[in-house]
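**Student:** just coords:
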C-alpha cells in the first residue's frame, strides 16, 4: 500500500528590507544576523564614528571591536534613511530611551510596518512593558520582541544561538500561522547559527526578559560574597518561580517562562560575568562601592534600572517577589547585603508547588544584628 504523501508545508515569506534602530552591541549583533540571513539591513547609529567604522572597516569599534561584520551591512546616522522602505524594524535601545526613540521612529516609519522592541525592562512609574511603552508612541503597528539567551558578541561571531520571536496572534494569524508577523520575523532572522522559535505570548516573553536581569544581580551578589553553587541554583529556580507568577498575573503563560526567553535567558545571565547584571552583583558582593564598579565607568545595567519597576509592578498586581525585593533593597541602600539575604533565607517555610497552600514560621531565629561570619545562616 502506497503511503499517503504529506501535504506540502506552506511557504513563509521573509521581510526583505529591515531596519535596526540602535547600534550598541545587541543592535549590531541582530543587524549582523539579519544581514547574514540575506536581508537588506540598515543599522541606525547616533554616533557618526560608529557608523563610519561599520561602513569602512566592517566593525563596530566601540561595542564589538573584535567581531567582523558582514560587508553587506550598512550603517546610517539619519533615522529617515534607516526606515526608508523598511518592511520590518527592530528597535534596540536602553529601556530608558524606548519612549523617546519610539516617538522619533513614528515620524518616519511607514504605516503598518511591524516593530520588534528588543529591549528588556519595565518603565518606571507607569509599570508598562517595553512594547506597551512603544505602543503609546507608535500607534497602530504590530509590536513584538526578539528575546532569549543571547550574549551579543557570541551571537555576532556565529556561535549557535536560539531566541524566541514573539508577537500577538490575530484571528487571521491563527488561520494561517506561517503568514503571521512572528513567523515572518523568525524566517527573516534564521541562519545556520541563529535558530528562532515562534511565540504568541508577548507578555510571558517580556516578563522573562525583564525579571531575569534582577535575579542575575542577586546571583552575582551571592557569588561575590563567597557563596557557592547551591545558593545560585536556589536563586535561579526560585527566581524563575517569581517570573512565572508575575507573567501569569499579567496574562502571560507559565509555560513561556520555562522556554528560551525565561529559563534559557535566566540561566545564561546568572552564570557568567559577561552579563553586566551578574558582574555588577559580583562586584557589590565583594564589597565594591557602586561608584567604583566597572572601574568607575558609567555602565548601564538594566537590572539595576528595573529592579524598582519590577517590584512596583508586582505589588500593583498583588504578587510577592522576595528575591527581587531583596535586590532592590540592597541596591538602594535600604538593607545591608548579607543581612538582607539572611532574611530572605529565613522567610516563612512555604510549599512547592504553591497549590498546597502551606506556610508557617521558619524555626530559625533571626535577630536584627548584622551577619559577620562567612555563613548565610
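**Tutor:** Everything's here; your move. Every value quoted in this text rests on a predicted model; they were computed, and no experiment measured them. Numbering: from 1, shown residues only.

**Student:** From now on I want contacts and neighbour counts done on CA atoms only, so please keep to that.
**Tutor:** Fine.

**Student:** what's the biggest helix by length in the chain packed up against?
**Tutor:** Assignment by DSSP state H gives helix 202-224 as the longest helix of the chain. If you count contacts as 3 or more C-alpha pairs under 8 Å, 6 or more residues apart in numbering; DSSP states H and E, helix 202-224 packs onto strand 143-147, strand 161-166, helix 229-249, helix 254-257, helix 265-269, helix 276-285, helix 302-316, helix 322-331.

**Student:** Included below, for side-by-side comparison, is a second structure:
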C-alpha cells in the first residue's frame, strides 16, 4: 500500500480520497479552509461538496501542506488554481514522487495543458493525468466507473497499479495531449447542450451538438499533437457523453440556466462550484484562431459567454453555415479514387 496525498477537498478530491482510503492506502486529504476541514473531521462527511458520503475512519484530513510528502500526489484543484497549487507544493513534494492531475481545463494566457503547468512547477517529478467519465457523486458511492490515466507507459502503469479498485477500472494511454484536450474541451460542448436544453430543444439537437462537438474536439486535438483514436475513448466520447447528459455536470447545469435566460454571473453563483467550461471556451476559441481550426460550436459559445451574443441567433448561425461534407477526409479520399 502506498502513501497518497490528495490536494483539494472539493467533491472530486474527496471522492478519490474516500475510494483510495477504502482500498487500504495511507491517505491524507489536504484542504485550504480550516473551518471546512474541522467540520469534516467532526462529521466525517464533506457536507458542502459531497454530502451523504461517509469518510472512512482511516482517512486523515488536514490543511498542513507538509502532508504532500507522499509517494503519489493527486492534484484535485480547479484548472485556474493548478499553477498556484504546484508552486505552493514545490517545497514539500518529494523529488521522484508521481504527480497526478485531475483538473480538466487549459491555462488562460499561456494556453498550456495542465500537465505542462505542473511539469514547470514541479520539474523533478513525473506527471500523469487522470481523466474520463467519472462523477464524484458516483465514485464516492462505489459505483462502477472506468477512467484513463495518461503519461509515459511506465508512469501510467504505476498509477494504474495504485488507484485501480474493483469498482474503479483504470486504463492507460500514452497520448497525454489527446487525453488532456478531450477532458478539457468536452466541457465547452456540455455548456452548449445545456443551453439547447434550456432553450427547449430536444434529443435531435443534443445528438447533433455532441457529435459535431466531438468532431471539433478531435480536430483541434489532432492539430495539437493528439492521436485521433484517443477521442473515441474514455477521455473523448466517454467523458463527452456523461458531461453532456447528466445533471451531475456543473457545465450542463450552467448551460441550462443560460438557455433559460439567466445572466452568466447569476448562473455561476447558483452553481456554487467552478464551471470549467467557461474559462476553457475562451482558451479553445483562441487556440482555434491561432491554428486556423474550424470550431463553429466553440466559436458561438465564445460569443455567448464573452460578447453577449443572442442564443437563438447563435443557433441560426450554426444551422445556416455553408454546406459541408460530414467527413472531409472521407470525401477527399472518395474524390481522389474517382480521378
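**Tutor:** Looks like it arrived, so ask away. The structure presented is a predicted model; accordingly, all values stated were derived computationally and were not measured.

**Student:** Structural similarity score between the chains, please.
**Tutor:** Remark: TM-score between the superposed chains equals 0.94 [TM-score structural alignment, normalised by the length of structure 2]; 332 aligned residues with a C-alpha RMSD of 1.6 Å.

**Student:** what's near enough to touch the corresponding residue of structure 1 for residue 15 of structure 2?
**Tutor:** Correspondence of residue 15 of structure 2 to structure 1, assessed by TM-score structural alignment: residue 29. Residue 29 of structure 1 makes contact with 152, 153, 155, 156, according to C-alpha atoms under 8 Å, 6 or more residues apart in numbering.

**Student:** where's the second one, which helix or strand?
**Tutor:** Secondary structure here is read from DSSP states H and E; on that basis residue 153 of structure 1 sits in helix 152-157.

**Student:** tell me, that helix lands on which residues of structure 2?
**Tutor:** Mapping helix 152-157 of structure 1 onto structure 2 (TM-score structural alignment) gives residues 136-141.

**Student:** starting at the chain centroid, how far to the matching stretch?
**Tutor:** Distance, stretch centre to chain centre, for stretch 136-141 of structure 2: 16 Å (C-alpha atoms, centre = their mean, to the nearest Å).

**Student:** Buried residues, that stretch. List them.
**Tutor:** If you call a residue buried by 16 or more other C-alpha atoms under 10 Å, then stretch 136-141 of structure 2 has these buried ones: 136, 137, 139, 140.

**Student:** Okay, the second one and residue 268 of structure 2: tell me how far apart.
**Tutor:** What that stands for is residue 137 of structure 2. Going from residue 137 of structure 2 to residue 268 of structure 2 by C-alpha to C-alpha, to the nearest Å gives 20 Å.

**Student:** ok, so of the contacts of residue 29 of structure 1, who is nearest residue 322 of structure 1?
**Tutor:** Closest approach to residue 322 of structure 1 among these (C-alpha to C-alpha): residue 152, at 29.8 Å.

**Student:** Excluding chain neighbours, what is closest to that closest one?
**Tutor:** Nearest non-adjacent residue to residue 152 of structure 1, counting by C-alpha to C-alpha, 6 or more residues apart in numbering: residue 26, 4.9 Å away.

**Student:** wouldn't the one you found be in contact with residue 154 here?
**Tutor:** No - if you go by C-alpha atoms under 8 Å, residue 26 of structure 1 and residue 154 don't touch, sitting 10.3 Å apart.

**Student:** Next, the residue sitting nearest the centre point of structure 2: secondary structure please.
**Tutor:** When structure 2 is reduced to its mean C-alpha position, the closest residue under C-alpha atoms, centre = their mean turns out to be residue 104, at 2.6 Å. Following DSSP: H, G, I helix; E, B strand; the rest coil, the label given to residue 104 of structure 2 is coil.

**Student:** check contacts around the alignment partner in structure 1 of it.
**Tutor:** With TM-score structural alignment as the criterion, residue 104 of structure 2 lines up with residue 120 in structure 1. Counting by C-alpha under 8 Å, 6+ apart, residue 120 of structure 1 touches 95, 130, 206, 209, 210, 302.

**Student:** What is the equivalent residue in structure 2 for the last one?
**Tutor:** Put plainly, it is residue 302 of structure 1. Aligned partner of residue 302 of structure 1 by TM-score structural alignment: residue 276.

**Student:** what sits against residue 260 of structure 1?
**Tutor:** Going by C-alpha under 8 Å, 6+ apart, the list of residues near residue 260 of structure 1 reads 147, 148, 149, 162, 163, 164.

**Student:** what's the distance between the aligned partner of it in structure 2 and residue 149 of structure 2?
**Tutor:** The alignment partner of residue 260 of structure 1 in structure 2, by TM-score structural alignment, is residue 234. Residue 234 of structure 2 sits 10 Å away from residue 149 of structure 2 when distances are taken as C-alpha to C-alpha.
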